[in-house]
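**Student:** Below is the structure, and that's it, no one-letter string:
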């Protein structure tokens, strides 16, 4: 018995059943409609292959017959072009790419890609999506989720830049895996990911070193409360968020130390004599759990409070446009390394790794060593 599925009214008269109601598009090619007990029904395509086998493909839900036929036709065209009818999820495409890297690129490339996919794809919602159903919005949402959305959670602009730079590298690995799948005809089009754009202008650290004259000009241009925060960063090399979270009780005047807690956990840092004198003045006649550094009209500093005033002060001091709050931390660490301090000690004081110190400040240490070598009369 023939049933019509071309119109909504005709489909509503059909009895729910597991077997779809089929409509012939051309010889060997059909689109079917499966009526459900409740809600919208679903569409499915059926094609007889050159080998005489029936190949099926779930199309999902559509409001009209013509839309379902269009989707089915695109699927059939892809099969005719040699695309695999089996389908593949994003996770499977990534696993397939990792195997390719192991064979053609080497163990290092394999480990790098697999590490990224294990962290961000395999167990994620994105990984479960079929390549043929992947949408630009899916990849865009995945990319955005890797970046701190609430700027209050980022201790400084450098944190946000690094997060975006890392997300860009992850996107490049994902696109490479998906392009590899398309090259191997596992999916018909790259429309789901081709136009997803990476974050711009985040690939290079904005390391603005401030020489002494610029530091003094900045301090002179700051209002009193911001001047204290800027000076504290220059004296310690700490992150602004760490200093904002510090309380009076975290400063030990007798020991000359300051306890800090931030993105790398808890640490106690040794202070210079100048820093001890500075924090002693900041905490004079103050005790308890109050903020170590007090902004005007507020109990604690936060990024919203220091961002605009710092920008205004930097402009007033005629600093380069690359100068941001993080530049103070970079400047302090640079001076420590240039002053001959061991990178391990600097890493502990700054709350970072020796690898990061060597990667970004190693040239200063080499310059210092070269100057000492040049002073030795060998030949």
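**Tutor:** Noted; the coordinates are in hand. All values reported here derive from a predicted model rather than from experimental measurement.
**Student:** hey, let's count contacts and neighbours off CA atoms from now on
**Tutor:** Will do.
**Student:** And the strands in the stretch 251-379 of the chain?
**Tutor:** 251-252, 257-262, 265-270 (DSSP state E, counting those that start in this stretch).
**Student:** Of those strands, give the one that comes closest to residue 237.
**Tutor:** Closest approach to residue 237 among these (C-alpha to C-alpha): strand 265-270, 10.4 Å.
**Student:** by contact count, what packs against the closest one?
**Tutor:** Where contact means 3 or more C-alpha pairs under 8 Å, 6 or more residues apart in numbering; DSSP states H and E, strand 265-270 is packed against strand 257-262, helix 343-350.
**Student:** who does the shortest one touch, helix- and strand-wise?
**Tutor:** Taking 3+ C-alpha pairs under 8 Å, 6+ apart as the contact definition, the neighbouring helices and strands of strand 257-262 are helix 240-245, strand 251-252, strand 265-270.
**Student:** Recalculate using a threshold of 6 Å.
**Tutor:** Judged by 3 or more C-alpha pairs under 6 Å, 6 or more residues apart in numbering; DSSP states H and E, the packing partners of strand 257-262 are helix 240-245, strand 265-270.
**Student:** who touches the last one?
**Tutor:** Surrounding strand 265-270, the residues in contact under the criterion C-alpha atoms under 6 Å, 6 or more residues apart in numbering are 257, 258, 259, 260, 349.
**Student:** Check which residues of the longest helix along the chain are buried.
**Tutor:** Assignment by DSSP state H gives helix 157-183 as the longest helix of the chain. Neighbour-count burial for helix 157-183, counted by 16 or more other C-alpha atoms under 10 Å, picks out 157-168, 170-171, 173-182.
**Student:** How about stretch 341-354?
**Tutor:** 343, 346, 347, 349, 350, 351, 354.
**Student:** List just the nearest of these to residue 90.
**Tutor:** Residue 90 has its nearest neighbour among these in residue 354, at 36.5 Å by C-alpha to C-alpha.
**Student:** got a list of what that closest one touches?
**Tutor:** Counting by C-alpha under 6 Å, 6+ apart, residue 354 has contacts 344, 347.
**Student:** Apply 7 Å and report the result again.
**Tutor:** 343, 344, 347 (C-alpha atoms under 7 Å, 6 or more residues apart in numbering).
**Student:** just these now: which is nearest residue 242?
**Tutor:** Using C-alpha to C-alpha, the contacts of residue 354 come closest to residue 242 at residue 347, 15.2 Å.
**Student:** you'd agree that closest one is up against residue 358?
**Tutor:** No - between residue 347 and residue 358 there is no contact under C-alpha atoms under 7 Å: 9.5 Å.
**Student:** For residue 60, grab the count of nearby residues.
**Tutor:** Neighbourhood size, residue 60 [other C-alpha atoms under 10 Å]: 15.
**Student:** again, but for residue 357
**Tutor:** 20.
**Student:** take a look at this one as well, against the first:
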């Protein structure tokens, strides 16, 4: 039987209470009704803190955390911290109730699942790359029912880490980091939409829980030599007689663009007379970008190899195309029509074959062409700001991930300004005898 203002502020007092499925309540804010902190005493084991709020006819009750009873775990809260947690929860619930009454938000409490589904819908509406994100998140996040159904109001860095610990050991660090990037973006977007209903600390927990694995740096170590890049481009053309895959690799190597940018190129984006490609900006990031295209200079050899894809075609047509085939029988395929490249996964088989043909390690990824292009620009002494602009990224990202190459490049420039401080060597004068008159 519940009692008002029950004494449960210490473990000793709580140990004397009778087990009860209904919490023992104590009002902590707002007078009658208002906000209350409760303690639920189980028949066995550790009790739990419960919070309740009653406002304008609306009543919300929720478990906050385990109490610091005997045998409690490290996440258990003592009474003072439970009071603070209940007050924070109460402010959050009050804002949520007010928002729902004014129609500012949907009535359903947001969960990890609802955040991901909204994110996938938005990604698919933006570009075909949303299919890859849908596959990753569906397979590794939504399949975990416990984590997927977790309310965002309950989400903590610890709960995210518990989900991470359950991922298959076969996943590569780079794959896990891509998954974490997608999850972080989905959760942040949901928090932005429904921030009035969620605790203030949630953004910090999301950032901490989805922190990238420090060991996932293989891709950025894959900086290729000029000979390796030329070998990959030649192998790509040799593997596909249509030149479709070859042109994809050629442009990736010469511009350092992301796959999504290359897939969005049109015939008009290749300016033959000016030897440059007008790359569409990527859809990464939240802000509105100032330019829709980035002018990237390319060599005459690149333009020459692109000309077969330009001749007789209209400017608005997709530049990079590929044959779409359908299976007509066991191990039999028939070409149906030509379509634009959509996702990077469509190029995986040919890329693996090109890597093998060029004699490079099997783990070489296509994104290495982007890293190589960035490093080449830095080593050539281009300003960091220009390298960032050409590759549609920020100077902060370049400085964070390519600091070692920036140091190498700037060291060579700084060496030109070195002044010799050692005394100049004395020059011995030679005696010159005059010719006899």
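**Tutor:** Ah, there it is. The structure displayed is predicted, hence computed values, not measured ones.
**Student:** Any idea what the TM-score is?
**Tutor:** Remark: TM-score between the superposed chains equals 0.54 [TM-score structural alignment, normalised by the length of structure 1]; 266 aligned residues with a C-alpha RMSD of 4.8 Å.
**Student:** Residue 201 of structure 1: which of the contacts of strand 265-270 of structure 1 is nearest?
**Tutor:** Closest to residue 201 of structure 1, out of all of these and judged by C-alpha to C-alpha, is residue 349, at 29.5 Å.
**Student:** Map that closest one onto structure 2.
**Tutor:** By TM-score structural alignment, residue 349 of structure 1 lines up with residue 390 in structure 2.
**Student:** Now do the contacts for its match.
**Tutor:** Counting by C-alpha under 7 Å, 6+ apart, residue 390 of structure 2 touches 294, 296.
**Student:** now it: how far from residue 357 of structure 2?
**Tutor:** Distance of residue 390 of structure 2 to residue 357 of structure 2, given as C-alpha to C-alpha, to the nearest Å: 30 Å.
**Student:** Residue 316 of structure 2 too?
**Tutor:** Noted for residue 316 of structure 2: a distance of 34 Å to residue 357 of structure 2, by C-alpha to C-alpha.
**Student:** So which of those two has more stuff around it?
**Tutor:** More crowded of residue 316 of structure 2 and residue 357, by other C-alpha under 10 Å: residue 357, with 16 against 11.
**Student:** Can you tell me the closest non-neighbouring residue to that one?
**Tutor:** Leaving aside its chain neighbours, residue 357 of structure 2 sits nearest to residue 235 (6.1 Å; criterion: C-alpha to C-alpha, 6 or more residues apart in numbering).
**Student:** which residue in structure 1 lines up with that neighbour?
**Tutor:** In structure 1, residue 235 of structure 2 lands on residue 221 (TM-score structural alignment).
**Student:** which helix is the longest one in structure 2?
**Tutor:** Longest helix of structure 2, by residue count under DSSP H: helix 79-102.
**Student:** which strands and helices sit next to the helix or strand following it?
**Tutor:** Helices and strands here follow DSSP states H and E; after helix 79-102 of structure 2, the next one along the chain is helix 112-126. Secondary-structure packing of helix 112-126 of structure 2 (3 or more C-alpha pairs under 7 Å, 6 or more residues apart in numbering; DSSP states H and E): helix 130-137, helix 173-193.
**Student:** Using JSON lines, please lay out those together with distance to residue 321 of structure 2.
**Tutor:** Putting those into JSON lines (distance: least, C-alpha to C-alpha, whole Å) gives the following:
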{"stretch": "helix 130-137", "distance to residue 321 of structure 2": "19"}
{"stretch": "helix 173-193", "distance to residue 321 of structure 2": "26"}
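**Student:** Quick one, which of the ones you listed gets closest to residue 87 of structure 2.
**Tutor:** When these are compared (using C-alpha to C-alpha), the closest one is helix 173-193, at 20.0 Å.
**Student:** does residue 332 of structure 1 really touch residue 237, like I thought?
**Tutor:** Yes - contact status for residue 332 of structure 1 versus residue 237: in contact at 4.9 Å, counting by C-alpha under 7 Å.
**Student:** Of the two, give the one with the bigger neighbour count.
**Tutor:** Legend: neighbour count by other C-alpha under 10 Å for residue 332 of structure 1 and residue 237, higher for residue 237 (24 against 21).
**Student:** In contact with that one, which residues are there?
**Tutor:** If you count contacts by C-alpha under 7 Å, 6+ apart, then residue 237 of structure 1 has 329, 332, 333, 350 around it.
**Student:** Now do the equivalent of the first one over in structure 2 against residue 150 of structure 2, distance only.
**Tutor:** Residue correspondence, TM-score structural alignment: residue 329 of structure 1 in this structure matches residue 370 in structure 2. Relative to residue 150 of structure 2, residue 370 of structure 2 is positioned 37 Å away (C-alpha to C-alpha).
**Student:** These two - which one has more neighbours?
**Tutor:** residue 370 (24 against 16).
**Student:** is it true that that one touches residue 257?
**Tutor:** Yes - counting by C-alpha under 7 Å, residue 370 of structure 2 touches residue 257, with 6.2 Å between them.
**Student:** surely residue 275 of structure 1 meets residue 235?
**Tutor:** Yes - here residue 275 of structure 1 reaches residue 235: they are 5.9 Å apart, a contact under C-alpha under 7 Å.
**Student:** shared neighbours, the two?
**Tutor:** In contact with both residue 275 of structure 1 and residue 235: no residue, using C-alpha under 7 Å, 6+ apart.
**Student:** now the nearest residue to residue 40 of structure 2 once chain neighbours are set aside, what's its secondary structure?
**Tutor:** Excluding the flanking residues, the one nearest residue 40 of structure 2 by C-alpha to C-alpha, 6+ apart is residue 23, at 4.2 Å. Secondary structure for residue 23 of structure 2, judged by DSSP: H, G, I helix; E, B strand; the rest coil, is strand.
**Student:** Can you find the partner of residue 23 of structure 2 in structure 1?
**Tutor:** Using TM-score structural alignment, residue 23 of structure 2 pairs with residue 45 in structure 1.
**Student:** Repeat that for residue 359 of structure 2.
**Tutor:** Checking TM-score structural alignment: residue 359 of structure 2 goes with residue 318.
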